[in-house]
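K.L.:
Predicted model and sequence below, questions to follow.
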Amino acid sequence: MKLRIATYNIHKGVTAFGRKTRIHELKEAIKTLDADIVFLQEVQGQHDHHAKRHDTWPSQAQHEFLAGDTHQCVYGMNAVYEHGHHGNALLSRLPIKTSTNRDISDHAYEQRGILHVVVQIAELEAHCFVIHLGLFAASRRRQVQALIQQIKEHVPPQSPLIIAGDFNDWSQRLSHTLYKELNVIEAFDSAPQLGIEQLAPKFKLRGIGLGQNAHARTFPAGLPWLSLDRIYLRGFKVEHARVMQGGSWKTLSDHVPLSVDLSLNRFDLITKHLG
């Protein structure tokens, strides 16, 4: 079975300091990704001030507005304040079976969570984790350990696994831990070995290295330089991986999204089950 997924930090659907709303343009842009599953970060569940300030502010929560009639949606509320809240969300064309949101806040100034959603893919249940890690390296290390523990306790080794989101890991120090503990691949690290070597020159011109431990660069959107956004996989084969740069993507958020085409690697899943 073929599957397209995407991950995107949407910056709460507004420009800096909330001067202008971008949520309608974001909805149209996300539609063009044509993704079966979309992992979203910085999703505004409620913001009373923006709702009063902007005439076009949606009456729905952003995850519901972005899902529209084509996708189911799940929201994990993380940061709560007097006038609203925001967090992570997942949009899915495929049936959503269950969802949980776990608080992994490391201190009072950064409220973070892990949104765990089980999605039905053919006859299998795929475990999807939406991540937005902290700004401090020590926090990120502890939050990744919490993620690893949660996956080891709640995800069967034979189940497909997708972890995607904003890792804030500009030094690229977390991948080795995830590779070792969870036996995952990262979508762009694996790209040359999985049939898209012909894209390498194009990506290098854009400043995006391919190959081991060379993740896609997604921040800042105007001239992506830092590798903050990732997609880690287990039980899938990467068919095609893209960074959505240029055009309107430069101004819709402070990040650009990643889009990856996948197929289920049933041999890999069977091997893990037997092992």
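P.N.:
Thanks, I have it. Numbers count the residues shown, from 1 in each chain.
K.L.:
Only C-alpha atoms from now on, for both contacts and neighbour counts.
P.N.:
Noted.
K.L.:
mind listing what Gly18 touches?
P.N.:
His50 (Cα atoms under 8 Å, 6 or more residues apart in numbering).
K.L.:
From Glu25, how far out is it?
P.N.:
Distance, Gly18 to Glu25, by Cα to Cα, to the nearest Å: 15 Å.
K.L.:
could you say what helices and strands the longest helix seen in the chain packs with?
P.N.:
Counting by DSSP state H, the longest helix found in the chain is helix 137-154. In this structure, helix 137-154 packs against helix 175-182, with contacts taken as 3 or more Cα pairs under 8 Å, 6 or more residues apart in numbering; DSSP states H and E.
K.L.:
got another, please set it beside the one above:
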Amino acid sequence: MRLLSYNIHKGIGGRDRRYRLDRVIQVVEQENPDLICLQEVDRQVARTRHDDQPRRFVEAFHPADHLYQLNVKLKEGGYGNLVLSRWPFQAHHQVSLRLKRRKPRGAQMFVVATPEGPLHLVHWHLGLAEKERHWQAEHLLQHALFREGSHLPTLIVGDFNDWRNTLGPGVLGRGGFRQLTSPRSRFRSFPAYFPVTAIDKAFTRGGLIVRQARIAHSRLARDASDHLPLVIDFHIDPPQA
């Protein structure tokens, strides 16, 4: 099974600043993922020609299930997180990760009915301040809706904005999570045209077997957004009798 996590920067190229969502769709298509986790997805915003980007992704990939989370509301439209899945959701929740008056942030939680068994998937886009990120991670791990699926194999992905890599040995490490995106030197994803920092991350807990985790470095990916996509190939470890 393959998951792709990608901050698409609203479909605006990080270097040429051109809005071309077709480039992002092609980058995703090249990887052929079963689970697509996207951050900074616009809907009805002037800068992106009032496109309904969630609808365009659904039309491009025909998922069995999908869910959009509008986090930041603008004068016209807004942007947020989008998950598309080749398999149906058995359950899904969306929670706010907004701390006081900071920019609205959110997390999406799913139990995905994969062919290998249920997967507990968490998808988020964390804040820019370190204390904010630690509060957000702690808030999510303590949330009653998160605990509903915490007995299942769990995968947390997204734009962590954790450039100092403190969540791994901190909140997530204490929660029993293992970082897949280490060492940081192998997972530099931002800025896409000359990546120097690793802020697109993945953590796992429970019965997951990860075959490979990598950053996609195609020429098109370097132009399509200001982030490079993270790709994870994995299996669910069957429970032992």
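P.N.:
Received the coordinates, thanks. Note that this is a predicted model, so its numbers are computed, not measured.
K.L.:
Superposed, what's their TM-score?
P.N.:
With the length set by TM-score structural alignment, normalised by the length of the second structure, the two chains reach a TM-score of 0.89; 237 aligned residues with a Cα RMSD of 2.4 Å.
K.L.:
and the longest helix of the first structure, how far out from the chain's middle?
P.N.:
Centroid separation between helix 137-154 of the first structure and its chain, computed with Cα atoms, centre = their mean, to the nearest Å, is 16 Å.
K.L.:
In the second structure, what stretch matches the helix or strand just after that helix?
P.N.:
Counting by DSSP states H and E, the element after helix 137-154 of the first structure in chain order, helix or strand, is strand 161-166. The aligned range for strand 161-166 of the first structure in the second structure is 154-159, by TM-score structural alignment.
K.L.:
distance from that stretch to the first structure after superposition?
P.N.:
Compared with the first structure after the fit, stretch 154-159 of the second structure shows a mean deviation of 0.6 Å (mean Cα distance after the TM-score superposition for the first structure).
K.L.:
For that stretch, what is the distance to the chain centroid?
P.N.:
Worked out by Cα atoms, centre = their mean, stretch 154-159 of the second structure lies 6 Å from the chain centre.
K.L.:
residues in contact with the residue most central in space within the first structure?
P.N.:
By Cα atoms, centre = their mean, the first structure has its centre lying nearest to Gly165, at 2.9 Å. By Cα under 8 Å, 6+ apart, the residues touching Gly165 of the first structure are Thr7, Tyr8, Asn9, Phe39, Leu40, Gln41, Val130, Ile131, His132, Asp229, Arg230, Ile231.
K.L.:
Of the residues you listed, which is the nearest to Ser99 of the first structure?
P.N.:
For those, the residue nearest Ser99 of the first structure by Cα to Cα is Val130; the value is 10.9 Å.
K.L.:
Pull the residues that contact stretch 97-114 of the second structure.
P.N.:
Residues contacting stretch 97-114 of the second structure (Cα under 8 Å, 6+ apart): 69, 71-72, 81, 87-96, 118-127, 132, 135-136, 139-140, 146, 149.
K.L.:
Strands of the stretch 1-150 of the first structure, start to end?
P.N.:
Using DSSP state E, counting those that start in this stretch, the strands found in the stretch 1-150 of the first structure span residues 2-9, 37-47, 72-81, 84-92, 96-103, 113-121, 124-132.
K.L.:
and the second one, which stretch of the second structure?
P.N.:
Right, the one you point to is strand 37-47 of the first structure. Mapped onto the second structure using TM-score structural alignment, strand 37-47 of the first structure spans residues 35-45.
K.L.:
circling back to that earlier point, what's the closest non-adjacent residue to the residue nearest to the centre of the first structure?
P.N.:
Ile131 (4.7 Å; Cα to Cα, 6 or more residues apart in numbering).
K.L.:
contacting residues for whatever residue of the second structure lines up with that neighbour?
P.N.:
Mapped onto the second structure by TM-score structural alignment, Ile131 of the first structure lines up with Trp124. When the contact criterion is Cα under 8 Å, 6+ apart, the partners of Trp124 of the second structure are Gln39, Asn81, Arg105, Gly106, Ala107, Gln108, Ile156, Val157, Gly158, Asp159, Phe160.
K.L.:
State the pair within these that is farthest apart.
P.N.:
Farthest pair in the contacts of Trp124 of the second structure (Cα to Cα) is Arg105 and Ile156. Separation: 15.4 Å.
K.L.:
Skipping its backbone neighbours, what lies nearest Phe160 of the second structure in space?
P.N.:
Per Cα to Cα, 6+ apart, closest to Phe160 of the second structure is Leu126, 5.1 Å.
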